[in-house]
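Undergrad: the amino acid sequence is not available; the structure is as follows:
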């Protein structure tokens, strides 16, 4: 029987409310800031909507709005971020699930050595790998291209490890039954293993999509052409000051726009995402 503790329940609700406010307040301020002129920020941070309404969003999405005497195409940057996030996500999932499948269900010399070599890359920080990767991308002439934005980031030791751990929980009787029924490796993979991995794939899809969408350092290194800028890079570019006035309303509006795709992905895949993280049979 659960013991009733009114004070503990009240404390839990207070902590929950404080957490919600601390997360929602910056988003609210950013949304309100889009409706004010830049001069209004000189006297303080407004907390209620201004006279501009949401006209700033319309100007941004039209792709004709100027920032600091230059034009940053918001629709193009959104497209670049989406292409980068989707390619990284699909690439990571494909490579990881195939490599984990090979390590668990096939017997070949050096398979565990190959797995541990992949796993050891988790111990290398990004700063150690980023300059050699940049050198390789430069030598392959992949600067200012979607190939350069995505290919170096699609391998994932974490996803490989998670899929391997899940595949190890698949009963051997199921594998033997598939063999008796005449299912080869390809049929077993597509008809049995992939359906069983739905929740894991969904959880990793959300995580890797957000990872790819929020990339900043790597696109900053390999792109000099504005047509390949991502939306996260665009926010940084807009922080340049002209005549001592930072265009906060446009920066905040771009920030809100950049937040929407990851939020939509999380909401759309919320059930599968949570199940993939907490499923006891993972």
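TA: That came in fine, so what should we check first? Predicted model only: the values in this text are computed from it and were never measured. Numbering: from 1, shown residues only.

Undergrad: for the rest of this, base every contact and every neighbour count on C-alpha atoms.
TA: OK.

Undergrad: list the buried residues of the lengthiest helix in the chain.
TA: If you go by DSSP state H, the chain has its longest helix at helix 74-105. Applying a neighbour-count criterion of 16 or more other C-alpha atoms under 10 Å, one finds 74, 76-78, 80-89, 91-97, 99-104 buried in helix 74-105.

Undergrad: stretch 210-222 now?
TA: Buried-residue list, stretch 210-222, by 16+ other C-alpha under 10 Å: 210, 212, 213, 214, 215, 216, 218, 219, 222.

Undergrad: turn those residues into a markdown table, including distance to residue 198 and secondary structure.
TA: What follows is the buried residues of stretch 210-222, written out as a markdown table (distance: C-alpha to C-alpha, whole Å; DSSP: H, G, I helix; E, B strand; the rest coil):
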| residue | distance to residue 198 | secondary structure |
| --- | --- | --- |
| 210 | 19 | helix |
| 212 | 21 | helix |
| 213 | 22 | helix |
| 214 | 24 | coil |
| 215 | 26 | coil |
| 216 | 30 | coil |
| 218 | 30 | helix |
| 219 | 31 | helix |
| 222 | 34 | helix |
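
Undergrad: quick one: which of those is nearest to residue 239?
TA: residue 216 (14.9 Å; C-alpha to C-alpha).

Undergrad: quick one: the closest one from residue 50, how far?
TA: Noted for residue 216: a distance of 31 Å to residue 50, by C-alpha to C-alpha, to the nearest Å.

Undergrad: what do you get for residue 258?
TA: 22 Å.

Undergrad: tell me which of these two has more neighbours.
TA: Neighbours were counted for residue 258 and for residue 50 using other C-alpha atoms under 10 Å; residue 258 has more, 22 against 15.

Undergrad: could you tell me the end-to-end distance of stretch 117-129?
TA: 15 Å.

Undergrad: buried set for it?
TA: residue 118.

Undergrad: gap between stretch 127-144 and the chain center?
TA: Distance of stretch 127-144 from the chain centroid (C-alpha atoms, centre = their mean, to the nearest Å) equals 21 Å.

Undergrad: buried sites along it?
TA: For stretch 127-144, by 16+ other C-alpha under 10 Å, it's 134, 137, 142, 143, 144.

Undergrad: distance to residue 202 and secondary structure added to those, as JSON lines?
TA: Listed next are these as JSON lines, based on distance: C-alpha to C-alpha, whole Å; three-state DSSP:
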{"residue": "134", "distance to residue 202": "30", "secondary structure": "helix"}
{"residue": "137", "distance to residue 202": "30", "secondary structure": "helix"}
{"residue": "142", "distance to residue 202": "30", "secondary structure": "coil"}
{"residue": "143", "distance to residue 202": "31", "secondary structure": "coil"}
{"residue": "144", "distance to residue 202": "30", "secondary structure": "coil"}
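
Undergrad: one more to weigh against that first structure:
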């Protein structure tokens, strides 16, 4: 009897846990669903609450207008141009951060040079300096180098990453010295050791960091807002803010919702496609 009660209590606990998780998923997913539904309705329907909770008939027209026609409040720039800009910026930031972080961590761990640890701590201290602290001198440098309204101006100031350098350093320190000695005996130089040994071993770490850094680059707001004057160079996050007016009647809400949905899709796609590598890179301890 006692055993039966325990089994029943265990089953009830599992059901309660599943219900709680389902409720949490609904709470998180409902705003996204609401935006997706709104993107399929006309502006008049959106401005006349309550908004229907089922998709409307204007999906093709809304998405075609946003992707091909251009949006007046952002200078007639189409959403496909905004997506291209944001993709280039996010990929440039993610790839640039990984390359620079791996190179700096490799130098700090495997090379012996004066002030090596001082350099590491100098990099580490930059974690305490948010972008807002160094944004004015950085902007001045971009102006002097004529990099305003360029992809280089959007990407270069954001590609240094103390966090990624620290993570790669910690991983490189787990590489056995015997592996390094074996590579030396085999005649492998620094570049060959990095390319043939460290790079393959770091694949899961790179994948996990790429997902995080891509989303970081995709959602940037403050720096792109400062370094771009032309609507043609806006990222999709900046364009979303520009599309919204203080007066509801002046805001093309149907196009705002379409742009929001298209802004969500690439990061979600990256996470879905790289989920296995992302999880493996976070939890794998044996190398």
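TA: Perfect, thanks for sending it. None of the values given here were measured: they were computed from a predicted structure.

Undergrad: what does residue 145 of the first structure correspond to in the second structure?
TA: The equivalent of residue 145 of the first structure in the second structure is residue 150 (alignment by TM-score structural alignment).

Undergrad: for the closest residue to its match other than its chain neighbours, what are its contacts?
TA: What sits nearest to residue 150 of the second structure in space, not counting adjacent residues and going by C-alpha to C-alpha, 6 or more residues apart in numbering, is residue 233, at 7.3 Å. Residues near residue 233 of the second structure by C-alpha atoms under 8 Å, 6 or more residues apart in numbering: 82, 85, 149, 150.

Undergrad: break down the stretch 1-150 of the first structure into its strands, ranges please.
TA: 66-67, 70-71 (DSSP state E, counting those that start in this stretch).

Undergrad: how far away is the equivalent of the residue nearest to residue 150 of the second structure over in the first structure from residue 178 of the first structure?
TA: With TM-score structural alignment as the criterion, the equivalent of residue 233 of the second structure in the first structure is residue 228. Residue 228 of the first structure sits 47 Å away from residue 178 of the first structure, going by C-alpha to C-alpha.

Undergrad: distance check, the equivalent of residue 26 of the first structure over in the second structure against residue 58 of the second structure.
TA: Under the alignment (TM-score structural alignment), residue 26 of the first structure maps onto residue 31 of the second structure. Distance of residue 31 of the second structure to residue 58 of the second structure, computed by C-alpha to C-alpha: 20 Å.

Undergrad: likewise for residue 273 of the second structure?
TA: Counting by C-alpha to C-alpha, the gap from residue 273 of the second structure to residue 58 of the second structure is 30 Å.

Undergrad: show me which of the two is the more surrounded one.
TA: Legend: neighbour count by other C-alpha under 10 Å for residue 273 of the second structure and residue 58, higher for residue 58 (16 against 12).

Undergrad: who are the contact partners of that one?
TA: 40, 41, 42.

Undergrad: which of those map to contacts in the first structure?
TA: Of the contacts of residue 58 of the second structure, the ones still in contact in the first structure (both residues aligned by TM-score structural alignment, their matches' C-alpha atoms under 8 Å) are 40, 41, 42.

Undergrad: using a markdown table, lay out those together with distance to residue 196 of the second structure and neighbour count.
TA: Formatted as a markdown table, those follow (distance: C-alpha to C-alpha, whole Å; neighbours: other C-alpha atoms under 10 Å):
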| residue | distance to residue 196 of the second structure | neighbour count |
| --- | --- | --- |
| 40 | 50 | 24 |
| 41 | 54 | 25 |
| 42 | 56 | 19 |
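
Undergrad: how about these in CSV, adding distance to residue 205 of the second structure?
TA: Output for these, formatted as CSV (distance: C-alpha to C-alpha, whole Å):
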residue, distance to residue 205 of the second structure
40, 39
41, 42
42, 45
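
Undergrad: and the gap between the alignment partner in the second structure of residue 67 of the first structure and residue 95 of the second structure?
TA: Mapped onto the second structure by TM-score structural alignment, residue 67 of the first structure lines up with residue 72. Counting by C-alpha to C-alpha, the separation of residue 72 of the second structure from residue 95 of the second structure is 33 Å.

Undergrad: just residue 86 of the second structure next, same as before
TA: 14 Å.

Undergrad: do residue 232 of the second structure as well
TA: On the measure of C-alpha to C-alpha, residue 232 of the second structure and residue 95 of the second structure end up 23 Å apart.

Undergrad: next: residue 130 of the second structure.
TA: On the measure of C-alpha to C-alpha, residue 130 of the second structure and residue 95 of the second structure end up 21 Å apart.

Undergrad: go on, residue 207 of the second structure?
TA: 11 Å.

Undergrad: cool, residue 23 of the second structure as well?
TA: 37 Å.

Undergrad: show me the helices in the stretch 101-250 of the first structure, by range?
TA: For the stretch 101-250 of the first structure, the helices defined by DSSP state H, counting those that start in this stretch cover 111-120, 126-139, 146-150, 157-167, 172-180, 185-188, 194-196, 198-213, 217-222, 231-237, 248-268.

Undergrad: can you add distance to residue 276 of the first structure and give these back as TSV?
TA: As requested, the helices of the stretch 101-250 of the first structure are arranged in TSV below (distance: least, C-alpha to C-alpha, whole Å):
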stretch	distance to residue 276 of the first structure
helix 111-120	21
helix 126-139	27
helix 146-150	25
helix 157-167	11
helix 172-180	21
helix 185-188	21
helix 194-196	11
helix 198-213	4
helix 217-222	29
helix 231-237	28
helix 248-268	13
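
Undergrad: for those, which one sits closest to residue 277 of the first structure?
TA: Across the helices of the stretch 101-250 of the first structure, closest to residue 277 of the first structure is helix 198-213 (C-alpha to C-alpha), at 6.5 Å.

Undergrad: list the buried residues for the closest one?
TA: Those would be 199-210, 212-213, for helix 198-213 of the first structure by 16+ other C-alpha under 10 Å.

Undergrad: just stretch 188-198 of the first structure next, same as before
TA: 188, 189, 193, 196, 197.
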